[in-house]
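Predicted model, plus sequence, below.
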Amino acid sequence: MTIAAHPTAAAPLQRSSVQHLPVNLFGAVMGLSGLSLAWRGASKVFGTSPAIADAIGVVAVITFVALAIGYLAKWRLYPAAVKAEFNHPIAGNFFGTITIAILLLSSVLGAYSETLGQVVWTIGSVLTIALTYVIASRLFRGKGDPTHVGPAWLIPGVATLDIAVAGGTMPMAWAPEVNLFAVSVGAVMALVFFAMIFSRLVHHDPLPAGMVPSLIILIAPFEVGFLAYVNVTQHVDMFAALLFYFGLFLFVVLAAKVFRRSVPFAASWWAISFPMAALSNAALKYAHHADTGLLRIVAAVILALLTIAIAVLLVRTLHRLFTHRLLVG
């Protein structure tokens, strides 16, 4: 008789529960929203049908509603679990995925209703600034563990940049000042966090396998920075180009380390989606500005990679959900 067959040695069945719904799954909304916006940009560069962006946008909205209902249920039924997740030095940073998702959805919804887009953007901006304040306040407590420093820190670090990404052309009289405030806070925090994370990656042990996909987040300050800067200034200049090209270079370097079969699939893989979406949107915007064949090819390749990556992530996540392996401890 084998050990596995012995009734007392059999592993206990784990029950799927909303208690184990990870906040980082809101990264799926970020990725889907970014993909929708990328295909909208592709319609200007390549003449693709806007219906593609519309369809992906609908999926993004549905995903956000489903996750919001699920996480509110977790908050109501298991408040201690939510509190522990929020206060965790690594997982707590993923709450930024919620506020960024709201900001990006404002751009998706704004294509159908300007008023609705403005309302959602305002809500997202307030929540994003509030979360950034909380995260920044934690840093000044001191005595932080260097091993807790990781790419996830960049999520709330670049979050305020997304205020300008989504609201660079908002018509409200106060919006330009909010965008400038958001870019100033996001740019400095992103640079500080990037330096801390870079130092940790160079001088300490490699990241655990489950955190390896989050390495792609390192391109976010440059590509989101590109989009925020261009949206606020309303033009593409040499500084914007420098941001885009360094982010592209960093993606090529990190992709070889992240996209490996040895890295197991988990919800944390959604961390690759929005940085790649930001890179795709930046590439499309830069290609539209430069109007060269090579940049169009680069933009097309990145958009294809982004679309394939999110399709694979969505299929694998739904498979784990329906096989009761997603929401287990």
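Nice, I can see it.

From now on I want contacts and neighbour counts done on CA atoms only, so please keep to that.
Fine.

And the helices in this structure?
27-45, 50-77, 79-87, 96-110, 114-139, 154-159, 161-167, 175-203, 220-233, 238-258, 273-290, 293-322 (DSSP state H).

Could you save those as a markdown table and add columns showing mean neighbour count?
Shown next, in a markdown table, are these (neighbours: other C-alpha atoms under 10 Å):
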| stretch | mean neighbour count |
| --- | --- |
| helix 27-45 | 26 |
| helix 50-77 | 17 |
| helix 79-87 | 15 |
| helix 96-110 | 26 |
| helix 114-139 | 18 |
| helix 154-159 | 28 |
| helix 161-167 | 29 |
| helix 175-203 | 18 |
| helix 220-233 | 25 |
| helix 238-258 | 16 |
| helix 273-290 | 26 |
| helix 293-322 | 16 |
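
could I get these as TSV with distance to residue 18?
Shown next, in TSV, are these (distance: least, C-alpha to C-alpha, whole Å):
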stretch	distance to residue 18
helix 27-45	17
helix 50-77	6
helix 79-87	10
helix 96-110	17
helix 114-139	23
helix 154-159	24
helix 161-167	29
helix 175-203	32
helix 220-233	30
helix 238-258	29
helix 273-290	23
helix 293-322	11
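
so which of those helices comes closest to residue 13?
The closest of those to residue 13 is helix 293-322. By C-alpha to C-alpha, the value is 15.4 Å.

Use this one as the comparison:
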Amino acid sequence: MSAVVDSPAAGRTPPPHPAGPRRGGLLAALREPRDVFAQLPPNWFAAVMGTGIVATAAAGLPVRPAGLRTAATLVWALATVLLLALTAAWAAHLRHHRRTALGYAADPVMAQFWGAPPMAAMTVGGGALLLGRDWLGLPTAVAVDLLLWVVGTAGGLVTAVAVPYLMMTRHRVGPDAAFGGWLMPVVPPMVSAANGALLVPHLPAGQPRLNLLLACYAMVGISLFATLIIVTQLWGRLVHHRVGAARMVPTLWIVLGPLGQSITATHLLGTAAGGVLPAPYAGGAQVFALLYGVPALGFALVWLALAAVITARAARSAGGGLPFALTWWSFTFPVGTLVTGTTGLAARTGSDLLAALAVALYLLLLCAWTTVAVRTARGAWHGHLFLPAPPARTAGS
């Protein structure tokens, strides 16, 4: 059996499930309303990531119908509210359920999702600079983005080291345990690189811009090389041990996240390099953005096709359809990074084909986000999403 299970975090003491609904309507599945704070794993912050990317991906689309920017700004505001609400809720969770909160790090599955809070913060920060500036003004938007970038980058660098360290020294991981979630703790530095590139022009000229640019390129390396290692293991697991539990299949889509975000980061860094790096290297950064971005997009599209057909197969095999869980948010942010990456390549090359692809991917993102957001809102309203998830078993043959 696989070690990849959607198991409760070690040390949790979940509230007992009542024999029947406490009452109809809001939080009916919980014994008491306060039990909403008993189970708040870090993957809840994926909802902020998935909502925020819908907004930021719209900001640069090659096709911009009337009202798109206003709608995108409203979605960014929703992501901001979600970030604030989840941060407050998690503070209450930590205060009243400390053992459960600290236990997430001991769980080999849930520990991976500690990468979500840093990325959620930076997604909202990037949206402030790209969209929120219309409401906040540029100086405030830059300040908000810089604050959230610093917080998110610090948190992301911690997860990029701490979670692999736990996997290497404490977690019990089987030979068939690799899953898309292993990428979650190592993707934040790539998000930092992309969002940091947006901040470069707003720093004082000279050393501040140069140091930030170089730091962003270094973080591209951190995430990219770790991604190559993990995707290789994931491919091997899929070939030798098959797909696994149906509820974990959506995590295959996470692979698109570092791929799309790396295309986005190299594009934005190439643009930011002008006037910061010496002439030969600035030109090289522009060339690298294209020569890396197009091949990476090619592999990302192949993985998108694989993930789609595997997901469809798992949904058919599951009988009643793919069981809904917070892992469904894996359908959103990773696809959104493909939108931003493809948009950047389309702007860089002038390709109508890439522009059309960016729009098509954005429509896919909108469909995915609408579906997942509605299901999440419904599950949160009734309280089912605040109950411990049942253990998932491998379904491979």
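Happy to help now that I have it. Note that the coordinates shown come from a computational prediction; the quantities given were computed from them, not determined experimentally.

Of all the helices of structure 1, which one is nearest residue 21 of structure 1?
Among the helices of structure 1, helix 50-77 comes nearest to residue 21 of structure 1, with 6.9 Å by C-alpha to C-alpha.

For the closest one, grab the matching residue range in structure 2.
Helix 50-77 of structure 1 corresponds to residues 69-96 of structure 2 when matched by TM-score structural alignment.

which one of the helices of structure 1 lies closest to residue 209 of structure 1?
Closest to residue 209 of structure 1 of the helices of structure 1 is helix 238-258 (C-alpha to C-alpha; 9.5 Å).

thinking again about what came up before, to residue 14 of structure 1, which of the helices of structure 1 lies closest?
helix 293-322 (13.4 Å).

Mean deviation, the closest one versus structure 2?
Superposed on structure 2, helix 293-322 of structure 1 shows a mean distance to its aligned partners of 1.3 Å (mean C-alpha distance after the TM-score superposition for structure 1).

So which elements touch that helix?
With contacts taken as 3 or more C-alpha pairs under 8 Å, 6 or more residues apart in numbering; DSSP states H and E, helix 293-322 of structure 1 sits against helix 27-45, helix 273-290.

Using a markdown table, lay out the ones you listed together with distance to residue 178 of structure 1.
Compiled in a markdown table, those are given as follows (distance: least, C-alpha to C-alpha, whole Å):
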| stretch | distance to residue 178 of structure 1 |
| --- | --- |
| helix 27-45 | 22 |
| helix 273-290 | 21 |
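
Residue 292 of structure 2 matches what in structure 1?
Residue pairing (TM-score structural alignment): residue 292 of structure 2 is matched to residue 239 of structure 1.

Please report how far its match lies from residue 252 of structure 1.
With distances taken as C-alpha to C-alpha, to the nearest Å, residue 239 of structure 1 is found 20 Å from residue 252 of structure 1.

same question, residue 299 of structure 1
From residue 299 of structure 1 across to residue 252 of structure 1, the span is 14 Å (C-alpha to C-alpha).

before we move on, what about residue 265 of structure 1?
Between residue 265 of structure 1 and residue 252 of structure 1 the distance is 21 Å, computed by C-alpha to C-alpha.

same deal with residue 206 of structure 1?
Distance of residue 206 of structure 1 to residue 252 of structure 1, computed by C-alpha to C-alpha: 19 Å.

and what of residue 106 of structure 1?
Plainly put, residue 106 of structure 1 is 30 Å away from residue 252 of structure 1 if you go by C-alpha to C-alpha.

Same check on residue 183 of structure 1?
Counting by C-alpha to C-alpha, the gap from residue 183 of structure 1 to residue 252 of structure 1 is 26 Å.
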